[in-house]
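Enquirer: Pasting the sequence and the predicted coordinates here, then a few questions.
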Amino acid sequence: MVNLGEIFPTFAADTTIGQIEFHSWLGDSWGILFSHPADYTPVCTTELGMVAKLTDEFKKRDVKLIALSCDDVDSHKGWIEDIKTNSGFSQDWPYPIIADQKRDLAVKFGMLDPDEKDDAGMALTARCVFIIGPDKKLKLSILYPATTGRNFDEILRVIDSLQLTATKRVATPANWTSGNECMVLPNIPDEEARKLFPNFRKQDVPSGKNYMRFTPQP
């Protein structure tokens, strides 16, 4: 397992675009590694198709995408044709899929779902999302069970938050989306906050503590 803020370890892997070394492939971009239980499974098919259709949105944010599934490259390539047909995606396939037949990476990164097994009794890979920054550090991880598909609009939303808060001294409140009000960090005194965020406002609370401070998105 990798903790938030730690360097996400590099690895070599066979993929649908050939052999890669993860850090070299990522370069100076943000990256998302998202795992799948198996090829030719219904929920995964909808997920990979949705990501393909959102490729331009990820590109706008300088995010590279790479998937992982516990089958071989030939299986992945055949599965891609099903994904494209199901999703209506007709362009060249936009991101690689890692082959992890032996579950080496699934074990290394804590991706296995013990409650979901294949016909041979091997644990399936859960639906992990790892967001890695240009500094190669893990910025966010989400773990879904194999039976629950992911919301990739939410993943775009959290990328917007991560990229904003990496460079501006703000936090984002519940259900925030890009362009909405942000929150002034608690460790910034009011005097400094007025200089950084001239239009910030305070919201009164019964405790009388002035910690609910909002500002237009910087």
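Expert: Perfect, I can see it now. What you see is a predicted model; the values in this text were computed from it and never measured. Numbers count the residues shown, from 1 in each chain.

Enquirer: switch to C-alpha atoms for all contacts and neighbour counts from now on
Expert: OK.

Enquirer: Which parts of this protein are helices?
Expert: For the chain, helices defined by DSSP state H occupy the ranges 22-26, 42-53, 55-60, 73-87, 104-108, 152-167, 190-196.

Enquirer: Quick check: which of those helices is buried the most?
Expert: Most buried of those by mean neighbour count (mean count of other Cα atoms under 10 Å) is helix 42-53; its value is a mean of 19.

Enquirer: mind checking how far that helix is from the chain centre?
Expert: Chain-centre distance of helix 42-53: 14 Å, with Cα atoms, centre = their mean, to the nearest Å.

Enquirer: got a list of contacts for it?
Expert: With contacts defined as Cα atoms under 8 Å, 6 or more residues apart in numbering, helix 42-53 is touched by 36-39, 82-84, 86-87, 89, 93-95, 147-150, 152.

Enquirer: Just the angle for it relative to helix 73-87, thanks.
Expert: Going by axes from the mean of the first three to the mean of the last three Cα atoms, to 10 degrees, helix 42-53 is angled at 80 degrees with respect to helix 73-87.

Enquirer: sorry, back to before: export the helices of the chain to a markdown table and append columns for distance to V129.
Expert: Output for those, formatted as a markdown table (distance: least, Cα to Cα, whole Å):
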| stretch | distance to V129 |
| --- | --- |
| helix 22-26 | 15 |
| helix 42-53 | 12 |
| helix 55-60 | 14 |
| helix 73-87 | 19 |
| helix 104-108 | 12 |
| helix 152-167 | 9 |
| helix 190-196 | 33 |
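
Enquirer: okay, pairing it with this:
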Amino acid sequence: PDFEADTTEGRIRFHEWIGDGWALLFSHPKDFTPVCTTELGAVASMQPDFAQRNCKIIGISVDGVSDHEKWKQDIVTATGHDASYPLIGDPNLEVVKQYDMLPADAGDQAEGRTAADNATARSVFIIGPDKKIKATLTYPMTTGRNFDEILRLLDSIQLTAHEQVATPANWNHGEDVIVVPSVSNEAAEEKYGGFDAPLPYLRYVKQPS
């Protein structure tokens, strides 16, 4: 869904802010909490990796923008990385409800809510250039997110958006991929110059460049 919101970089309209590229929207239950502090620092350290993939990063919680600004210094102190990407303030719970991170009856203000109240607002959304959600992940409060895995997921989604392939278990960028079933053997031979088929329906090829 599209929305307008205040961020640490000013007011934005989300789809306009995304532009023609990809976006990673990730939420956290509350500012000034331990696991989330490590996560935002981890994302900050990986900004060049996401930028290389034409993917913008934006965070969100139900805290106000002024709290985000104060918290950013703690993130630098704890992790050594500056969260220089925008953080959305959603104190009226409007955006988190639009993305089904909190139920419709959660109220309309963040004041008085604890991190536990916002536990479900701990999700990741990968959004494509067509402004459609391509993947979602939701984590428990006690488990810090693995952003290397999220980067791997983005690599797979971007590759398979343009090629008739799928990625196998534990795949990493540059490794062999699987030809999708809708492609005939003849077409796979022509397109990829052959394939390795341990099973008739499992055909491996080199990752297309």
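Expert: Structure received. As the structure is a prediction and not an experimental result, all values here were calculated from the model.

Enquirer: So after superposing, what's the score?
Expert: For these two chains in superposition, a TM-score of 0.91 is obtained (TM-score structural alignment, normalised by the length of structure 2); 199 aligned residues with a Cα RMSD of 1.6 Å.

Enquirer: P189 of structure 1 pairs with which position in structure 2?
Expert: Under the alignment (TM-score structural alignment), P189 of structure 1 pairs with S184 of structure 2.

Enquirer: Check the gap between its match and A197 of structure 2 for me.
Expert: Applying Cα to Cα, to the nearest Å, the value for S184 of structure 2 to A197 of structure 2 is 13 Å.

Enquirer: Can you tell me what K30 of structure 2 aligns to in structure 1?
Expert: Matched to structure 1 by TM-score structural alignment, K30 of structure 2 sits across from A38.

Enquirer: pretty sure that match contacts R127?
Expert: No - between A38 of structure 1 and R127 there is no contact under Cα atoms under 8 Å: 10.4 Å.

Enquirer: how many neighbours does W176 of structure 1 have?
Expert: For W176 of structure 1, the neighbour count with other Cα atoms under 10 Å is 15.

Enquirer: ok, now D118 of structure 1?
Expert: Using other Cα under 10 Å, D118 of structure 1 has 11 neighbouring residues.

Enquirer: OK, contacts around it?
Expert: Counted by Cα under 8 Å, 6+ apart, D118 of structure 1 has contacts L124.

Enquirer: what's the spacing between it and I83 of structure 1?
Expert: D118 of structure 1 is 21 Å from I83 of structure 1, where distance means Cα to Cα.

Enquirer: now K64 of structure 1
Expert: To I83 of structure 1, K64 of structure 1 is 19 Å away according to Cα to Cα.

Enquirer: ok, the residue nearest the centre of structure 2 - contacts?
Expert: In structure 2, the residue lying closest to the centroid (Cα atoms, centre = their mean) is L24, at 3.6 Å. By Cα under 8 Å, 6+ apart, L24 of structure 2 lies in contact with C55, K56, I57, I58, V124, F125, I126, I127.

Enquirer: run the last query once more with 7 Å
Expert: Applying Cα atoms under 7 Å, 6 or more residues apart in numbering, we find L24 of structure 2 in contact with C55, K56, I57, I58, F125, I126, I127.

Enquirer: Burial check on S184 of structure 2, number of neighbours?
Expert: Number of residues near S184 of structure 2 (other Cα under 10 Å) recorded here: 11.

Enquirer: For the closest residue to D130 of structure 2 other than its chain neighbours, grab the count of nearby residues.
Expert: Among residues not flanking D130 of structure 2 along the chain, D20 sits closest, at 7.9 Å (Cα to Cα, 6 or more residues apart in numbering). Using other Cα under 10 Å, D20 of structure 2 has 14 other residues around it.

Enquirer: how much space is there between D20 of structure 2 and A166 of structure 2?
Expert: Counting by Cα to Cα, the gap from D20 of structure 2 to A166 of structure 2 is 24 Å.

Enquirer: Repeat that for A42 of structure 2.
Expert: A42 of structure 2 is 28 Å from A166 of structure 2, where distance means Cα to Cα.

Enquirer: again, but for A5 of structure 2
Expert: A5 of structure 2 sits 36 Å away from A166 of structure 2, going by Cα to Cα.
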